[in-house]
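S.K.: coords below, sequence missing:
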């Protein structure tokens, strides 16, 4: 459809939903650019909600490595990496971790929703049922491990 969907999801340390965004961008972006842009949006959402300590998870290792590197260089996503680095300065503490795409189903679903419904949305409550179901399922799986 010529659109890219982004779906940052914010949960607390127990895996419960706190906020989510469904954002559409015109054009097809490569996965690294999408991940960097979604990370930047997630950080802004977390900052807007007043969170001071965050743990970021992403499924594009190149983006995480670029943010953690001393110099992001002038790669095709360098400017997005710099946006993420700047946004991280507003938090008291933060960590970043790579997760496999299969472990990141909530964000994947919200991103797909964005391509189907091109209006940007932000939720702090009244989350879509499908998002609640995915998060409850993931939470249940974590509790049985």
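M.R.: Perfect, I can see it now. Only a predicted model underlies this, so the values are computations on that prediction, with no experimental measurement involved.
S.K.: alpha carbons only for contacts and neighbour counts from here, please
M.R.: Will do.
S.K.: Which elements pack onto the helix or strand harbouring residue 139?
M.R.: According to DSSP states H and E, residue 139 maps onto helix 129-143. Contact partners of helix 129-143 among helices and strands, from 3 or more Cα pairs under 8 Å, 6 or more residues apart in numbering; DSSP states H and E: helix 105-116.
S.K.: Please enumerate the strands of the chain.
M.R.: Taking DSSP state E to define them, one finds strands in the chain at 3-6, 9-11, 17-26, 53-58, 93-98, 121-123.
S.K.: let's bring in a second one:
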């Protein structure tokens, strides 16, 4: 979340089962009321972005355990963000495969690098089958971490 000017940055990375980058996105969004709202919105954006590119088998990872848990709990939600969860559930209710998991913030460097980059853009930036330059250092760190 950015304060000057007020906005939210969304970072999305799509990788295959070998860890290779398939697509990535940096998006600058409207200000949110807090971190949880931002995490729900980026989850929604990630699902829509993935489906828009034709991906149907998804492993959705995020560093907010509550958001990841509620993403798997289909049904009605009376929370203030319930309508966003319902939209995510509607998208995931298709006959495709998905798995949702919580990851620690320190394991989410690539997405955070892309989210921070969004502060400096006015339009969405999308990379297809290319490693996104704003996250190269984080990608190299991830690969070294996976290999060890």
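M.R.: Yep, it's here. Model, not experiment: these values are computed from the prediction.
S.K.: hmm, back to that, out of the strands of the first structure, which comes closest to residue 39 of the first structure?
M.R.: strand 53-58 (7.9 Å; Cα to Cα).
S.K.: still on that earlier bit, closest to residue 104 of the first structure out of the strands of the first structure?
M.R.: strand 53-58 (7.8 Å).
S.K.: For the strands of the first structure, please prepare TSV with the additional fields distance to residue 80 of the first structure.
M.R.: TSV is the format used below for the strands of the first structure (distance: least, Cα to Cα, whole Å):
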stretch	distance to residue 80 of the first structure
strand 3-6	14
strand 9-11	19
strand 17-26	15
strand 53-58	15
strand 93-98	16
strand 121-123	21
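S.K.: Quick check: which of these is nearest to residue 142 of the first structure?
M.R.: strand 9-11 (13.8 Å).
S.K.: Where does that closest one end up in the second structure?
M.R.: Mapped onto the second structure using TM-score structural alignment, strand 9-11 of the first structure spans residues 13-15.
S.K.: The matching stretch vs the first structure, average offset?
M.R.: Comparison of stretch 13-15 of the second structure with the first structure after fitting gives an average deviation of 1.0 Å (mean Cα distance after the TM-score superposition for the first structure).
S.K.: List the buried residues in that stretch.
M.R.: Going by neighbour count (16 or more other Cα atoms under 10 Å), the buried part of stretch 13-15 of the second structure is 13-14.
S.K.: Please state the offset of it from the chain centre?
M.R.: Here the centre of stretch 13-15 of the second structure is set off from its chain's centre by 9 Å, with Cα atoms, centre = their mean, to the nearest Å.
S.K.: Just give the number of residues close to residue 52 of the second structure.
M.R.: 10 (other Cα atoms under 10 Å).
S.K.: Would you mind measuring from whatever residue of the first structure lines up with it to residue 124 of the first structure?
M.R.: Taking TM-score structural alignment, the alignment pairs residue 52 of the second structure with residue 48 from the first structure. Per Cα to Cα, to the nearest Å, residue 48 of the first structure is found 11 Å from residue 124 of the first structure.
S.K.: Residue 99 of the first structure now?
M.R.: Counting by Cα to Cα - residue 99 of the first structure and residue 124 of the first structure are separated by 24 Å.
S.K.: Now check residue 112 of the second structure against the first structure: what is it aligned to?
M.R.: So, by TM-score structural alignment, residue 112 of the second structure is matched to residue 108.
S.K.: OK, contacts around the nearest residue to its match once chain neighbours are set aside?
M.R.: Leaving out its chain neighbours, the residue that sits closest to residue 108 of the first structure by Cα to Cα, 6 or more residues apart in numbering is residue 7, at 6.6 Å. By Cα atoms under 8 Å, 6 or more residues apart in numbering, the residues touching residue 7 of the first structure are 20-23, 38, 107-112, 114.
S.K.: Include neighbour count when you put these into CSV, please.
M.R.: Formatted as CSV, the contacts of residue 7 of the first structure follow (neighbours: other Cα atoms under 10 Å):
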residue, neighbour count
20, 25
21, 24
22, 25
23, 24
38, 25
107, 25
108, 19
109, 17
110, 24
111, 23
112, 17
114, 23
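S.K.: Show me what residue 119 of the first structure aligns to in the second structure.
M.R.: Aligning on TM-score structural alignment places residue 119 of the first structure opposite residue 123 in the second structure.
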